[in-house]
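**Q** After the sequence you'll find the predicted model.
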Amino acid sequence: MADSRAPDSTRRSDRSRRAIHDAALALVTEVGYAKTTVEGIAARAGVGKQTIYRWWPSKAAVLLEAFLDLTEQAARAAADGAATYEIPDTGDLAADLKLVLRATVDEMNDPAFDLPSRALAAEGIVNAELGAEFARKLLEPQLQLYVKRLRAGQEAGDVRRDLDLRIALELLAGPLAHRWLLRTLPLTHAYADAVADYALYGLAPRG
């Protein structure tokens, strides 16, 4: 007997959305953001252009959602399938920070992350709404992981109690972002370790 069940529109939509995500990330990596178009994404994904515009207002919105999904998948993989990724707390603050900074270096050097994130960062400069959404949905949650770990360091006596933790995390994350943006010097594990050592030397309890 023929299967008379109606197609599962939810599964079909999820497959289309995944195909669109993959197409957007692939195109921006291959041809750059400027040459990536909604038409090109639709053709690569095997969907109609109207399907994309039904879900997203622009190619920037498509790329942002695709990149957020990519980073969430990476975070789950790093956390062995857990819903969220955390900076470990082994009791050794320096080792924990070096671990996450090295992982950040690896991600920044990975073309799968590097090129889409550069495209979004550049577009966010001229598109304030996209830039704010990129910061709110991706950057800020990652930065708050540093705040949480540094606060635990305060409680353990490894970090000064009077610190502004927002400034403290910028001492760690800022140098990597600066070197990544300029591309004038290599972004390496050794550099990540040095950043952690230099920052922690200034963060050590006084007296």
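**A** Right, received. Where do you want to start?
**Q** From now on I want contacts and neighbour counts done on CA atoms only, so please keep to that.
**A** Fine.
**Q** can you pull the buried residues of the helix or strand containing residue 179?
**A** According to DSSP states H and E, residue 179 maps onto helix 165-182. Buried residues in helix 165-182, counted by 16 or more other Cα atoms under 10 Å: 165, 168, 169, 171, 172, 173, 176, 177, 180.
**Q** what's the closest of the residues you listed to residue 44?
**A** residue 180 (29.5 Å; Cα to Cα).
**Q** for this protein, longest helix please?
**A** When the chain is scanned for its longest helix (criterion: DSSP state H), the result is helix 9-31.
**Q** How far does that helix sit from its chain's centre?
**A** Once both centres are worked out by Cα atoms, centre = their mean, to the nearest Å, helix 9-31 turns out to sit 18 Å from its chain's centre.
**Q** And the contacts of the helix or strand following it?
**A** Sequence-wise, the next helix or strand beyond helix 9-31 is helix 38-45, with elements assigned using DSSP H and E. The contact list for helix 38-45 (Cα atoms under 8 Å, 6 or more residues apart in numbering) reads 16, 19, 20, 22, 23, 24, 27, 48, 49, 52, 58, 59.
**Q** ok, 7 Å please
**A** With Cα atoms under 7 Å, 6 or more residues apart in numbering as the contact definition, helix 38-45 has outside contacts at 19, 20, 23, 24, 48, 49, 59.
**Q** Most neighbours out of those residues, which is it?
**A** Scoring the contacts of helix 38-45 on neighbours with other Cα atoms under 10 Å, the highest-scoring entry is residue 24 at 30 neighbours.
**Q** Surely that one is in contact with residue 65?
**A** No. Contact between residue 24 and residue 65 fails when scored by Cα atoms under 7 Å: they sit 9.8 Å apart.
**Q** before we go on, here's another structure to hold up against the first:
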Amino acid sequence: MSKQPDPTRRSERSRQAILDAARELVSEVGYAKLSIEAIAARAGVGKQTIYRWWRSKGAVVFDAFLALSQDGDSIALPDTGDIEADLKTVMRATAAEFADPQFEAPIRALNTEIANDPELAAHYREKLAGPVDEAKKARLRSAQQAGQIAADADLDLALELLYAPLFQRWLHRSGPLTPEYADALVDLALKALRPD
């Protein structure tokens, strides 16, 4: 008795091949030179297969990088009980990621696409930024409960205090994204957030 092919498994293999191809190609040729045709050729699928799942190359590249961060576990920040140490760990990792040449160009390209494509921006907020921000706020809430951050601190504003300067420095290429810079951001933000 012959076994029938499973179209679901074949679709998942094609989808994964497309995501892998997009990630590889954006690193090799850059976002501007990346095309749906090149992704399809590398993945061994037709262009129509890509357009069945994604409406633009920006959406494909976003999902390719989103897949890297999804390992099946829920997002959580370290919670050792020491908010300063935990925030410095996270901010150093964030600065290192933004400074990594392998990810820097694709991240810049994605930010440009997100800025110019409201649908992609909404997808980004729903799938990545929203859940990550909620995880960050959960860690800050834990620090509030421990008395390390003021009970009335606006946690959305606290995230902006921490991350906006790092993002601005990266966006404008106005200085290095070092561990020392990440630590200084945490120190300054905690001065504003600690209880009186």
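**A** Yep, it's here. Bear in mind the structure is a predicted one, so any value in this text is a computation, not a measurement.
**Q** circling back: which residues in structure 2 does the helix holding residue 179 of structure 1 align to?
**A** Mapped onto structure 2 with TM-score structural alignment as the criterion, helix 165-182 of structure 1 occupies residues 155-172.
**Q** average offset between the matching stretch and structure 1?
**A** Its aligned residues in structure 1 lie a mean 1.2 Å from stretch 155-172 of structure 2 after superposition (mean Cα distance after the TM-score superposition for structure 1).
**Q** what sits up against that stretch?
**A** Residues beyond stretch 155-172 of structure 2 that count as contacts (Cα under 7 Å, 6+ apart) turn out to be 137, 175, 185, 186, 189.
**Q** Return the member of the residues you listed nearest to residue 100 of structure 2.
**A** The shortest approach to residue 100 of structure 2 among the contacts of stretch 155-172 of structure 2 belongs to residue 175, at 14.2 Å (Cα to Cα).
**Q** Over to that closest one. Which of the three states is it?
**A** Three states are possible here, and by DSSP: H, G, I helix; E, B strand; the rest coil the one that applies to residue 175 of structure 2 is coil.
**Q** contacting residues around it?
**A** Taking Cα under 7 Å, 6+ apart as the definition of contact, the neighbours of residue 175 of structure 2 are residue 169.
**Q** where's it relative to residue 190 of structure 2, distance?
**A** 22 Å (Cα to Cα, to the nearest Å).
**Q** ok, now residue 184 of structure 2?
**A** Counting by Cα to Cα, the gap from residue 184 of structure 2 to residue 190 of structure 2 is 10 Å.
**Q** higher neighbour count, these two?
**A** Taking residue 184 of structure 2 and residue 190 together and counting by other Cα under 10 Å, residue 190 has the greater number of neighbours (20 against 15).
**Q** The residue most central in space within structure 2: what's its closest spatial neighbour, skipping adjacent residues?
**A** By Cα atoms, centre = their mean, the mean C-alpha position of structure 2 lies nearest to residue 128, the distance being 6.0 Å. Excluding its sequence neighbours, the residue lying closest to residue 128 of structure 2 (Cα to Cα, 6 or more residues apart in numbering) is residue 66, at 7.2 Å.
**Q** residue in structure 1 matching that neighbour?
**A** In structure 1, the position corresponding to residue 66 of structure 2 is occupied by residue 68, as judged by TM-score structural alignment.
**Q** And its match, how far from residue 59 of structure 1?
**A** According to Cα to Cα, residue 68 of structure 1 and residue 59 of structure 1 sit 14 Å apart.
**Q** and if you look at residue 10 of structure 1?
**A** 23 Å.
**Q** same thing with residue 84 of structure 1?
**A** Distance of residue 84 of structure 1 to residue 59 of structure 1, computed by Cα to Cα: 27 Å.
**Q** Over to residue 95 of structure 1?
**A** Using Cα to Cα, one obtains 40 Å as the distance from residue 95 of structure 1 to residue 59 of structure 1.
**Q** picking up where we left off before, mind listing what's buried along the longest helix of structure 1?
**A** By neighbour count on 16+ other Cα under 10 Å, the buried set for helix 9-31 of structure 1 is 16-17, 19-29.
**Q** quick one on the thing from earlier: identify the residues contacting the following helix or strand past the helix holding residue 179 of structure 1?
**A** Downstream of helix 165-182 of structure 1, the first helix or strand assigned by DSSP H and E is helix 189-203. Counting by Cα under 7 Å, 6+ apart, helix 189-203 of structure 1 makes contact with 94, 97, 98, 101, 102, 105, 159, 160, 171, 172, all of which sit outside it.
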